[in-house]
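# Coordinates for the following, if possible.
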Amino acid sequence: MCGIAGIFHAETPKPVDPVRVERMCEALVHRGPDGSGVWTGPGVGLGHRRLSVIDLEGSPQPMHSADGRSVIVFNGEIYNFRELRGELEAAGARFRTSGDTEVILAAYDRWGVDCLDRLDGMFAFALYDRDKRALFLARDRFGVKPLFLAQLSDGSLAFASELKGLLAHPLLRRRVSPQSLDAYLAWGYVPDSHAILSGTSKLPAGHFLWIEQGKGVPQPRRWWDMDFTQREKGSEADLSAQLLHLMRDAVQSRMVADVPLGAFLSGGVDSSSVVALMSEASAAPVRTCSIGFDVAALDETSHAETVARTFGTLHTARRVGHDDFAAVDGLAAMFDEPFADASALPTWRVCQIAREQVTVALSGDGADEAFAGYRRQVFHRNEERVRALLPGGVREHLFGRLGTLWPKADWAPRPLRAKATLLALAGSGEEGYAHGLSVTTPEQRAALYSDEFARGLAGYRAEDELVALMRSAPARGGLDRAQYADLAFWLPGGILTKVDRTSMAVSLEAREPLLDHRLVQFAARLPDRMRVRGGTGKYLLKRCMERYLPQDILYRPKQGFVTPIAEWLRGPLAGEARAIAASPVIAQSGFFEPRALARLAEAHIAGRSDNSRVLWQLLMLEKSLTRLGISS
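From the prediction side, this is the model:
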């Protein structure tokens, strides 16, 4: 695992200062503490920071191809590099190293940009073709590894694994994009379709960028997408056998490393499944770690300990409390962009625990998106059935009126909190899913914005992007569209960003076997009844794992990695909630109406409503603005 950065002059081959590239890489030293390198050519500079995982001494970067034609910097792992190497050697290729970086160079030399289809892994790389004077930037199918871009005033394109790499370039302007800020407040993170600074962007998951000098910078091109339009046929037993085979292959391929390896273990179905299959494939005990909370109702460490005992793992567990809030400034520094998933704090802590013993850790991320494990996906499927029974006009009148009259009732038991469902049924399925996925509605955000900031949005509404994505999804039904949205939108911007930044902050490589693209594509072809049964998701996955895991692990109610932030902001952190409205950074930004923020905090502290997610968003925004020195 590594960090990459570079500069490319797309129009004229101006000289690139290697010191400038080196400074961009120095900002990424946490991603690669084991080595560094910079290479420059006419109009191009490539830089690299290395975390040694495979071929510890033999694969320094930037790396040149055997014939000197191409140069690459690469962040990630190619899990099938040995199979590809054998195929390329049979075709005449010769290798000087035993790692995966040189395999990408040889694959490009043989297949050009089509080499991407043959790569099984997580990656972001920059490859410069000296003969064609072209830069080839690419990102893996699901966006496990990040890549930020910026077009600068001198005509160059700068790129880096994290925004902090771009921030090290003196020509980068630090001005907030109003649309990106609205998207952040809608979702709790800045999605991959945006970047927080005007003039910056992210290469989307499953896309590449091919730039030839003298021809300008084109739009990224998609090289891979999920497909929910096909269906697998066969009995439940046959499909279960196929699924287990794919899961075993995915786990075993991600256990290849020349350094100590372990796993995150939350005690849920997904991480427990990964640990079970790791234990099956390993002669030695698997090293596992988990994190808990100081609020008993949200603490899952006992379930993790049950799984650890079942498979005889070497297990370490610790707890996070409200006093860990002191680390929030460090959290903001990891993400650069504001990031408001409060579970980032315990994720960081569990990465710290893992790094004490291993360099690589496997996680269970991706299964909820791929196998319909979220309640919202199941609700959406059921809501779409209701929508199909009633004309739009009837639904809009009936459910819209009921939803308007129904109290918000954040304090009530879940069955009585029907307001969101009723309002969702009044509109389209895509609008309803966007509403369910978002932290705030457009109306709630508008009530917080200053008049000037609202005018700057020029009618932009963050939800429209997700609605358009779902409507154009390669899908058959509502469940397909919900899962596609989660895999294409929620996963790269939220879950994978969280895991990448918190693991890389401690120089730990995290791998996601349940995001193997063959496994995900198989899951996308499963009939609805193999994904959702009896009102809950991940049906076939759970049935498949019954031979390994205890029933109370497989079938207890899903809890998720929930941080007790609502309780903290009403109790020991109430002062932090109140301080947001009076923050000079927030006030000077001109983005918000301070009195509206004050009312938001007081309503939460008094228990009249649960505004914890919005307050945490504002808190993390303040920390990001402070650290980065961003102006409005």
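
# drop to CA atoms for contacts and neighbour counts, all remaining ones
Will do.

# what about the helices in the stretch 201-350 of the chain?
If DSSP state H, counting those that start in this stretch is used as the criterion, the helices of the stretch 201-350 of the chain fall at 236-253, 269-281, 301-311, 328-335, 344-355.

# ok now do residue 303, which residues does it touch?
By Cα atoms under 8 Å, 6 or more residues apart in numbering, the residues touching residue 303 are 266, 267, 268, 553.

# need the residues you listed in CSV with distance to residue 379 and neighbour count, can you?
Shown next, in CSV, are the contacts of residue 303 (distance: Cα to Cα, whole Å; neighbours: other Cα atoms under 10 Å):
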residue, distance to residue 379, neighbour count
266, 25, 28
267, 24, 22
268, 21, 23
553, 23, 19
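
# Residue 307: which of those residues is nearest?
Among the contacts of residue 303, residue 267 lies closest to residue 307 (Cα to Cα), at 6.5 Å.

# Residue 500 and residue 144 touch, don't they?
Yes. Using Cα atoms under 8 Å, residue 500 is in contact with residue 144, at 7.3 Å.

# Now the second one, please; I'll put the structures next to each other:
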Amino acid sequence: MGSVHEWGRSLMGCRLRSTGVSGFVAIARLDGTPVDVDAVERAVSVITHRGPDGRRSLVDGSVALAHLQHRTTPWPTGFPLQDGRVLVTGAARIDNRAALRDRLGPFDDPVSDAALVLAAYRQWGRACPVHLVGAYAVAIVDRAADRVFLARDHAGLRPAFLARTADRVAVASDIEPLLALEWVTTAVDDGVVVEGLVGAASSAARTIYADVDRLPAGTSATVTTDGIERRRHWRPEAIDPLDLPSDRAYEVGFRELFDRAVADRCRGPAVGSLLSGGLDSSAVTCAAAGHRSQIPTYSLGFDATPVSDEREYARAVVDHVGARSTVVDGDAPGPFADAEAMLSAVGRPIRGNTTYLHWRLYRAAAADVDVVLGGFGGDAVVSHGLGRLTDLARRGHWLGLARELRARAHHRGESPWRRLYTDAVRPLVPRSARRLARRLRDGDPIERLSPVIDRDRARAVAWPDRLRQAQVTPSPLATHRERQVAGLARPNWQFDLEAANALGAAAGVEPRFPFFDRRLMAFCIGMPADQSLRDGVSRSILRRAVELPERVRDRHHKSSLAPAYRRALVDEREQIRQLYDTTPDALWRYLDRDACLGALDRAAEGPFPALTARVYRPGMLAAWSHHRPDAPKH
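Presented below is the predicted three-dimensional model:
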């Protein structure tokens, strides 16, 4: 048996407010030679912020495992754990605990997440992820089978990155511990850099570092001396369609699953909720109020840009459930004020142009709570149901289509003819025709998507071909269901969830997103399209099944954060200019310096299209180039 070391524990009942979500590191020598314990320590030392409630390591010859714990559930995590010749570490919150205990028990109380994961692996082997519901990324070393088994939850709620050679593999919750290993270089993948500048991704597995891969969401991997074998264990396209007897049955089914998803995520010492006033965050907050009395909420206020402000809707929810409210200033500072701290946490250029606002909310929430709920993902999971309009048009159900279009146009205050083209006709136009039309209208696709990219570099990494790979837009003949599944398959969801996890850890709070509950997702994917779009009302099932304030339930428009973001970004243009002036020359392999500087000047003159592509993403890449971990190896 290996030796377990434990240190750095906090006092009972004392919560440290400097850190958030748990992390882990696993290193295994596939050739059986002893692992370098000092290398493990170097790897762990760069993510100590993830372990306010203790740090445990397990070293057994050719294997070294570490877990940094932030305890946000009533039961222990239990990582790392060894049972004979099987060792496991990771970061996990297992939600179907009762079912697993009944099937795999008996267990000593309180049963840890690690014990459930290890028992599931003992029972089902590499098929165990199918039986695990929750948020997890785990590394299991099975010496009897001479393999290292890795698994990540269906949505990518817990990150997992890996680096490997012919005789060793390392896995971690963050990129930085892997870069701390002497055999992992900081060489950059030029193609991923270019993709990031246009907000696309041709592969979920690649990261900005050539030596570091991502374990994609819903995937497991088996690493042996023969190489690596990846398997998908989450296949939303294979979910059976639902055929319930009535609308009432769908409402009851959705309500029960949604309430369970929220309740499972309300487990923890102190829980709050992010509340924008939109449908998703309002539904989460209202459901959470049934499990947490006077739940604290955190909302953004935009006094300088009232068009972005939604406090009136957030107040309606607060009054409806008797919650406590904290309003965070959303106007200032902008995305680059805390860029160094955010980039240090995430480890790569941050794609989301409003991520800085979530960072601000996480920091505010960390003063009061350990866990914060959010409505992220609701749009995609529940679906607006617009694919139903295309379905009706394709099937020739013209009366039903006309009825839905008139109702939708009425709710949105728009012309039915505009809705006919936008929602029903345009999606039926073949992609090749749309690409040709864009090419004739906009010219070079590189110029259209990001006018500041260096064209020679983009072509050198075969960017036009990669762009086609990155586009997961379904066929014009795709059904509503196929469109929904394709939308959820976009790698950007994983990237955003990873950023939320890392920023929450750095701020001191664990973000949890009920809409990404696997059981709820399966229900929503299986629903008929008319449960998502009904009488012109999008996301109908959510409005019907969850008790919401009337003011929120009946709204059909959402305020845009774009004006506030634009104002903040323009105010920071001199800071971005200074980043450009001091940026290493290597950055200009990817960007046209004159175009970047010209975009800053034009942004100051008034409304300016493609601000994210022309200013935000290049500026964030420049900021990352200042803070990337490129120090010499030990």
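
# Just the TM-score for the two chains, thanks.
Once superposed, the chains reach a TM-score of 0.83 (TM-score structural alignment, normalised by the length of structure 1), with 578 aligned residues with a Cα RMSD of 3.3 Å.

# re earlier: including distance to residue 515 of structure 1, could the contacts of residue 303 of structure 1 go into a markdown table?
Formatted as a markdown table, the contacts of residue 303 of structure 1 follow (distance: Cα to Cα, whole Å):
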| residue | distance to residue 515 of structure 1 |
| --- | --- |
| 266 | 18 |
| 267 | 19 |
| 268 | 17 |
| 553 | 21 |
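
# Can you tell me which of those is nearest residue 477 of structure 1?
Each of the contacts of residue 303 of structure 1 was scored against residue 477 of structure 1 by Cα to Cα, and residue 268 proved nearest at 27.8 Å.

# Tell me which residue of structure 1 lines up with residue 345 of structure 2.
Under the alignment by TM-score structural alignment, residue 345 of structure 2 pairs with residue 334 in structure 1.

# what's that match in contact with, if anything?
By Cα under 8 Å, 6+ apart, the contact set of residue 334 of structure 1 is 501, 502, 505.

# from those residues, which single one is nearest residue 604 of structure 1?
Closest to residue 604 of structure 1, out of all of the contacts of residue 334 of structure 1 and judged by Cα to Cα, is residue 502, at 28.5 Å.

# Thought residue 353 was touching that closest one, still the case?
No. In this structure, residue 502 of structure 1 is not within contact of residue 353 by Cα under 8 Å, at 11.8 Å.

# of these two, who's got more company?
Taking other Cα atoms under 10 Å, residue 502 of structure 1 and residue 353 do not tie; residue 502 has more neighbours (25 against 20).

# Which residue in structure 2 aligns with that one?
So residue 502 of structure 1 corresponds to residue 503, using TM-score structural alignment.

# Grab the nearest non-local neighbour of its match.
Closest residue to residue 503 of structure 2 apart from its sequence neighbours, by Cα to Cα, 6 or more residues apart in numbering: residue 345 at 5.9 Å.

# cool, residue 55 of structure 1 as well?
Leaving aside its chain neighbours, residue 55 of structure 1 sits nearest to residue 99 (5.1 Å; criterion: Cα to Cα, 6+ apart).

# That neighbour in helix, strand or coil?
Secondary structure state of residue 99 of structure 1, per DSSP: H, G, I helix; E, B strand; the rest coil, is coil.

# quick one: contacts for the counterpart of it in structure 2?
Applying TM-score structural alignment, one finds that residue 99 of structure 1 aligns to residue 112 in structure 2. By Cα under 8 Å, 6+ apart, the contact set of residue 112 of structure 2 is 75, 76, 77, 78.

# what's the closest of the residues you listed to residue 123 of structure 2?
Using Cα to Cα, residue 78 comes nearest to residue 123 of structure 2 of the contacts of residue 112 of structure 2, at 18.7 Å.
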